[in-house]
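Enquirer: here are the coordinates; sequence isn't available:
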């Protein structure tokens, strides 16, 4: 069964997870960075067609294989679409050897206690059932921490693990993502509060289950090692969070056992105007550098 193979690939994690999950709000910016401005599309349907073409180009590139890219996080519309006539998740695993994940959150609430919880997800059970049927291995849900506020951070972690339990109940593996904003002055203090809150919450995960964690690169190298080594944690992955690829790679290489899950830092420098040879070369060097940083620790 592919699930056992996928679990093994994620546990070994000798590579990184590509985050290809920009959603409605962040799609125009992702397209702009790719060299396609707003004048190229006149509505949301055309916009999502263009971003799917970009993602399909990345996924089909010779460099994008399970040897270095162990997983990929998809946006819901990407899961529902096809690449060369094959559903995206199936194509990823069967053709590229890449484990498919799905972004499930529906955006963020307004900030309270320096933190942003996820908006309610009343349709989540239906989405998770659809994801399981589509061959999705796991999910990703994001909250944001912008202050070292104990109450705010506890609320974020409580909600994340509550959603995580719902994901686990559908046989999927949740990637819990409480992102710490990298520009805040009390980032290290926020990370200390977050680590403690996650360690406490991991005790609620059933003994036969595992979750994954997606965290901002820590101010202190190996700060999240207790999480990396925790028996309920399948893998700790790092988000680039606004750092350039070079900076993110340099920081990641100092953190043993953490692998990358980069979005913008992966697609940096890619352009719709590039020939396939130029595009594949640029993507290949990005993948090589992120892979090297992921296995360095």
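Expert: Yes, it's here. Keep in mind it's a predicted model, so treat the numbers as computed, not measured.
Enquirer: going forward, measure contacts between C-alpha atoms and count neighbours the same way
Expert: OK.
Enquirer: can you list contacts of stretch 175-182?
Expert: Outside stretch 175-182, the residues that touch it by Cα atoms under 8 Å, 6 or more residues apart in numbering are 138-146, 156-157, 160-161, 164, 187, 190-191, 211-216, 241-242.
Enquirer: next one: stretch 100-119
Expert: 21, 71-76, 79, 89, 92-93, 120-121, 124, 127, 131, 135-149, 151-153, 155-156, 159.
Enquirer: do stretch 44-54 as well
Expert: So stretch 44-54 is contacted by 27, 28, 31, 41, 78, 272 (Cα under 8 Å, 6+ apart).
Enquirer: one more time with 10 Å, if that's ok
Expert: Outside of stretch 44-54, the residues within contact range by Cα atoms under 10 Å, 6 or more residues apart in numbering are 20, 22-24, 27-28, 30-31, 34, 36-38, 40-41, 55-59, 75, 77-78, 81-83, 267, 270-272.
Enquirer: among the contacts of stretch 100-119, which are in helices?
Expert: Using DSSP state H, the subset of those located in helices is 76, 79, 89, 92-93, 124, 127, 131, 151-153, 155-156, 159.
Enquirer: With distance to residue 260 and neighbour count as extra columns, can I get these in TSV?
Expert: Listed next are the ones in helices among the contacts of stretch 100-119 as TSV, based on distance: Cα to Cα, whole Å; neighbours: other Cα atoms under 10 Å:
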residue	distance to residue 260	neighbour count
76	21	18
79	22	22
89	20	28
92	18	25
93	19	22
124	26	16
127	26	15
131	23	24
151	28	13
152	26	23
153	23	31
155	26	16
156	22	26
159	24	17
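Enquirer: residue ranges of the strands in the stretch 1-150 of the chain, please?
Expert: For the stretch 1-150 of the chain, the strands defined by DSSP state E, counting those that start in this stretch occupy 16-20, 69-74, 82-83, 86-87, 99-103, 115-116, 138-145.
Enquirer: er, the stretch 151-297 of the chain I mean
Expert: Using DSSP E, counting those that start in this stretch, strands in the stretch 151-297 of the chain cover 173-180, 211-216, 233-239, 258-262.
Enquirer: Also compute the angle for the longest one relative to strand 138-145, please.
Expert: Inter-element angle recorded for strand 173-180 and strand 138-145: 20 degrees (by axes from the mean of the first three to the mean of the last three Cα atoms, to 10 degrees).
Enquirer: second one coming, line it up with the first:
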């Protein structure tokens, strides 16, 4: 049974304009995220200090006056962030209660080695426990990522099947999964891979019961408007786009050309944000970033 908070979050995602901030870098990507933020590896030692530093970065973004539910619909958190507080409240409660930003949780445990042109997700044996924790903290949904490297029909079918199989486990716990089969922007046959992926996603969506909805997080396509059938599908709450290595400028331009899709950017959101900036400089940079992504998301 959904909590009142989760019902209010559903209404916000359905009806409000805005985008989703991806603040969920974890594991191997954390040192890279910190380096881009201006915090080098000689400024911390060990995982605990590293995750402390990244929590400081995320806290600075989330507590900033420019970051609120008027333009930011939701934020995706790493489990380590969910376990921490922001200004004395659990991170997910702070997001929703103080900022009216819907909390999502990254649940995947990373990627398997490439096989059949794709990287499937590693096994998640403790997923039910993580989902119970998410529910206890009024999290609305989850996110899990796998990657398509080339237009291999068998691999892409396997990726879609795995995403939706785990998606059903998440739906059974009353949470809304963000299904994220990323197509690598450097794939030599990206357009063909996207065609195969769309067909597989539609097959999976059509098999869902009409009481369930998912969200999709996809790479911005080569053909403008290519995912319009997914945007319009009754089992899809929202289609969001990852920046995938594109600069913010290019990601925004591609996003604006795809009506009905909103951003869920990570690196493109934090581009230009540095630990060394004064509070005023940080606010101005974050505000400009949020505004440009918001404008591209409302086309």
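Expert: Alright, I've got the coordinates. Keep in mind the model is a prediction, meaning the values are calculated, not measured.
Enquirer: hang on, the earlier thing: of all the strands of the stretch 151-297 of the first structure, which one is nearest residue 10 of the first structure?
Expert: Closest of these to residue 10 of the first structure is strand 233-239, at 7.0 Å (criterion: Cα to Cα).
Enquirer: So which bit of the second structure is the closest one matched to?
Expert: Using TM-score structural alignment, strand 233-239 of the first structure lines up with residues 236-242 of the second structure.
Enquirer: List the buried residues of that stretch.
Expert: 236, 237, 238, 239, 240, 241, 242 (16 or more other Cα atoms under 10 Å).
Enquirer: OK, contacts around the last one?
Expert: With contacts defined as Cα under 10 Å, 6+ apart, residue 242 of the second structure is in contact with 20-22, 180, 182-183, 217-220, 251, 255, 262-268.
Enquirer: Please determine how far it is located from residue 37 of the second structure.
Expert: According to Cα to Cα, to the nearest Å, residue 242 of the second structure and residue 37 of the second structure sit 19 Å apart.
Enquirer: sorry, back to before: so can I have CSV of the buried residues of stretch 236-242 of the second structure showing distance to residue 198 of the second structure?
Expert: Formatted as CSV, these follow (distance: Cα to Cα, whole Å):
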residue, distance to residue 198 of the second structure
236, 13
237, 16
238, 15
239, 12
240, 14
241, 14
242, 16
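Enquirer: Out of these, flag the one nearest to residue 174 of the second structure.
Expert: When those are compared against residue 174 of the second structure (criterion: Cα to Cα), the nearest one is residue 237, at 14.3 Å.
Enquirer: pretty sure the closest one is in contact with residue 205, am I right?
Expert: No - contact between residue 237 of the second structure and residue 205 fails when scored by Cα atoms under 10 Å: they sit 11.5 Å apart.
Enquirer: export the strands of the stretch 151-297 of the first structure to a markdown table and tack on distance to residue 66 of the first structure?
Expert: Formatted as a markdown table, those follow (distance: least, Cα to Cα, whole Å):
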| stretch | distance to residue 66 of the first structure |
| --- | --- |
| strand 173-180 | 18 |
| strand 211-216 | 18 |
| strand 233-239 | 16 |
| strand 258-262 | 14 |
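Enquirer: Of these, flag the one that's most buried.
Expert: Among the strands of the stretch 151-297 of the first structure, strand 258-262 has the highest mean neighbour count (mean count of other Cα atoms under 10 Å), at a mean of 29.
Enquirer: which residues of the second structure does that strand align to?
Expert: Taking TM-score structural alignment, strand 258-262 of the first structure hits residues 261-265 over in the second structure.
Enquirer: if I look at residue 237 and residue 205 of the second structure, which residues touch both of them?
Expert: Counting by Cα under 10 Å, 6+ apart, the residues touching both residue 237 of the second structure and residue 205 are 212, 213, 214, 230.
Enquirer: Most neighbours among those, please name it.
Expert: Highest neighbour count within those, by other Cα atoms under 10 Å: residue 214, with 24 neighbours.
Enquirer: who's in contact with that one?
Expert: So, once contact is read as Cα under 10 Å, 6+ apart, residue 214 of the second structure ends up touching 141-142, 164, 167-168, 170-171, 175-179, 205, 208, 234-239.
Enquirer: Give the aligned equivalent of it in the first structure.
Expert: Using TM-score structural alignment, residue 214 of the second structure lines up with residue 211 in the first structure.
Enquirer: From residue 244 of the first structure, how far off is its match?
Expert: With Cα to Cα as the criterion, residue 211 of the first structure and residue 244 of the first structure are 28 Å apart.
Enquirer: what does residue 190 of the first structure give?
Expert: 22 Å.
Enquirer: more crowded one of those two?
Expert: Counted by other Cα under 10 Å, residue 190 of the first structure and residue 244 do not tie: residue 190 has more neighbours, with 20 against 14.
Enquirer: And that one? What does it align with in the second structure?
Expert: That one, residue 190 of the first structure, aligns with residue 193 by TM-score structural alignment.
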